[in-house]
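Asks: What follows is a predicted protein model with its sequence.
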Amino acid sequence: MRIVVGITGASGSVYGYTLIRALYELGVETYVITTQMGEKVLEFETGVTIEQLKQYATILSNKNLFAPTASGSFKTDGMVIVPCSMNTLGAIAHGVGDTLLSRTASVVLKERRKLVVVPRETPLSLIHLENMTKLAQAGSMILPASPGFYQRPKEIWELVNFVVGRILDALDIEHEFIARWGEKH
């Protein structure tokens, strides 16, 4: 299995970092593309640098439109953008492929592969909602970073794992990150 993970400058980079580590632990070939602000927010919020991510995934430069993920002939099983800023979401919704991240998302959509967009913004304007609708209509899954509380979390990592578990579910990747409703814990 091969997954692309995009990290943008929205708050919530801990979701992206946790997903990358989970994919690594699950043996999934992972490619990571970060925006410039995504790198800064990742380090600010988690203390993790892009250099440290290299132990878990192949890092691609957002400026490199010659990277393999820019082409539909490079087969992937999907892409997740987590967290996804409204700037990146808007660019993808309007077909702007001027960075590797937005170009890769465009390729994933045109090839009808799984694109999971995890917006981390509140409140949402009508423009944000319309852009999300446009992406959903194009085949993307909009998966807000909204953790569940029925598992009665006591630690922040439990909230993060809930969202990461839902992302893995959206990609049809088996895992044991979350307690499932109606199943014994």
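Replies: Ah, there it is.

Asks: CA only for contacts and neighbour counts going forward, please
Replies: OK.

Asks: okay, now residue 32: neighbour count?
Replies: A count of neighbours around residue 32, defined by other CA atoms under 10 Å, yields 25.

Asks: The one 4 residues further on now?
Replies: Neighbouring residues of residue 36 were enumerated by other CA under 10 Å; the total is 14.

Asks: was I right about it contacting residue 10?
Replies: No - if you go by CA atoms under 8 Å, residue 36 and residue 10 don't touch, sitting 11.2 Å apart.

Asks: Okay, helices next: where are they in the protein?
Replies: 13-25, 36-46, 50-53, 86-93, 100-110, 126-137, 156-170 (DSSP state H).

Asks: Tell me which of the ones you listed is the most buried.
Replies: The highest average neighbour count among the helices of the chain, using mean count of other CA atoms under 10 Å, belongs to helix 100-110 at a mean of 24.

Asks: ok and that one relative to helix 126-137, angle-wise?
Replies: 50 degrees (axes from the mean of the first three to the mean of the last three CA atoms, to 10 degrees).

Asks: Now do helix 100-110: everything it contacts.
Replies: Residues from elsewhere that reach helix 100-110, judged by CA atoms under 8 Å, 6 or more residues apart in numbering: 6, 33-35, 61-65, 67, 69-72, 78-79, 88, 91-92, 95-97, 114-115, 138-140.

Asks: before we move on, what about stretch 6-13?
Replies: 16, 32-42, 45-46, 79-86, 88, 101, 120-121.

Asks: Can you measure across it, start residue to end residue?
Replies: Stretch 6-13 has an end-to-end distance of 10 Å (CA to CA, to the nearest Å).

Asks: again with stretch 140-156
Replies: Using CA to CA, first and last residues of stretch 140-156 are 28 Å apart.

Asks: what comes up buried for it?
Replies: By 16 or more other CA atoms under 10 Å, the buried positions in stretch 140-156 come out as 140, 141, 143, 144, 145, 147.

Asks: another one to put next to it:
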Amino acid sequence: MNKIVMAITGASGMPYALTLVQELISLDIELHLVVSSAAYKVLQLESPGYEATLSLVENIYRQDDLGAPMASGSFQHGGMVVCPCSMASLAAIAQGLGSNLIHRAADVTLKENRRLVLVPRETPLNRVHLQNMLAARDAGAVILPPCPGFYNKPQEMQDLIRHIAARIMDSLGIENSVSRRWEGG
């Protein structure tokens, strides 16, 4: 399905989110984007000019818009990604809380047996973080920390960021050639 739900939460890692948005749009993916209020604050700090990328998205929702399409299981889509995923959002998703649209959409994605990719951005991890990741994984989510590979011989930071965007799209089943793949060695 050519429709993806994406959420951006208030963790550090906005270049990952913005690159993923750009790559999905370039592949003519119908993107439904939820941006938390904390994410807007981090976007301002980490990615001045982020508005240009977000303006490419036709369907943007607020975290308090529980009437949005992705709050219902009848909304058909090919999967959801939370990038970056704050530890607070990870905890809410792992415990099945639906207090905002991001958490509700993730819960619906899991209950409908669709792909859910969580990109947690925190280090070091404490026991609670790890337990929440395990709970989310046990519920069916893919846990994809942004740990870039170096086999693609990155020349600049954007190469590392694109590598993670490619891995996220791979996890969502989206064919792409965003980053150089391992060819053996």
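Replies: Alright, I've got the coordinates. Just so we're clear, the structure is a prediction, and the values are computed from it rather than from any experiment.

Asks: Can you tell me which of the buried residues of stretch 140-156 of the first structure end up in strands?
Replies: Members of those lying in strands (criterion: DSSP state E): residue 141.

Asks: got JSON lines for the buried residues of stretch 140-156 of the first structure, with distance to residue 110 of the first structure too?
Replies: Below are these laid out as JSON lines (distance: CA to CA, whole Å):
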{"residue": "140", "distance to residue 110 of the first structure": "11"}
{"residue": "141", "distance to residue 110 of the first structure": "14"}
{"residue": "143", "distance to residue 110 of the first structure": "20"}
{"residue": "144", "distance to residue 110 of the first structure": "23"}
{"residue": "145", "distance to residue 110 of the first structure": "25"}
{"residue": "147", "distance to residue 110 of the first structure": "30"}
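
Asks: wait, which of the buried residues of stretch 140-156 of the first structure is closest to residue 167 of the first structure?
Replies: Lowest distance from residue 167 of the first structure to those (CA to CA) belongs to residue 143, with 7.5 Å.

Asks: what do we get in the second structure for the closest one?
Replies: Matched across to the second structure, residue 143 of the first structure falls on residue 144, judged by TM-score structural alignment.

Asks: quick one, what contacts that match?
Replies: Listed by CA under 8 Å, 6+ apart, the contact partners of residue 144 of the second structure are 117, 118, 119, 120, 168.

Asks: what two of these have the greatest distance between them?
Replies: Pairwise distances across the contacts of residue 144 of the second structure peak at 12.0 Å for 120 and 168 (criterion: CA to CA).

Asks: Now that residue 3 of the first structure has come up, it's in contact with residue 81, right?
Replies: No - using CA under 8 Å, residue 3 of the first structure is not in contact with residue 81; the gap is 10.8 Å.

Asks: Settle it for me: which of the two has more neighbours?
Replies: Neighbour count, other CA under 10 Å: between residue 3 of the first structure and residue 81, residue 81 has more, with 26 against 20.

Asks: Surely the more buried one is in contact with residue 114?
Replies: No - Residue 81 of the first structure lies out of contact with residue 114 (CA under 8 Å); the separation is 11.1 Å.

Asks: How about residue 64 of the first structure: what's its closest non-neighbour residue?
Replies: residue 100 (6.1 Å; CA to CA, 6 or more residues apart in numbering).

Asks: what's around residue 123 of the first structure, how many residues?
Replies: Neighbourhood size, residue 123 of the first structure [other CA under 10 Å]: 7.

Asks: what do you get for residue 70 of the first structure?
Replies: Residue 70 of the first structure sits with 21 neighbouring residues when counted by other CA under 10 Å.

Asks: Spit out the contact partners of it.
Replies: Shown in contact with residue 70 of the first structure (CA under 8 Å, 6+ apart): 100, 103, 104, 107.

Asks: before we move on, what about residue 177 of the second structure?
Replies: So residue 177 of the second structure contacts residue 166 (CA under 8 Å, 6+ apart).

Asks: circling back to that earlier point, mind putting the helices of the first structure in CSV, distance to residue 180 of the first structure included?
Replies: Compiled in CSV, those are given as follows (distance: least, CA to CA, whole Å):
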stretch, distance to residue 180 of the first structure
helix 13-25, 18
helix 36-46, 27
helix 50-53, 29
helix 86-93, 29
helix 100-110, 29
helix 126-137, 25
helix 156-170, 10
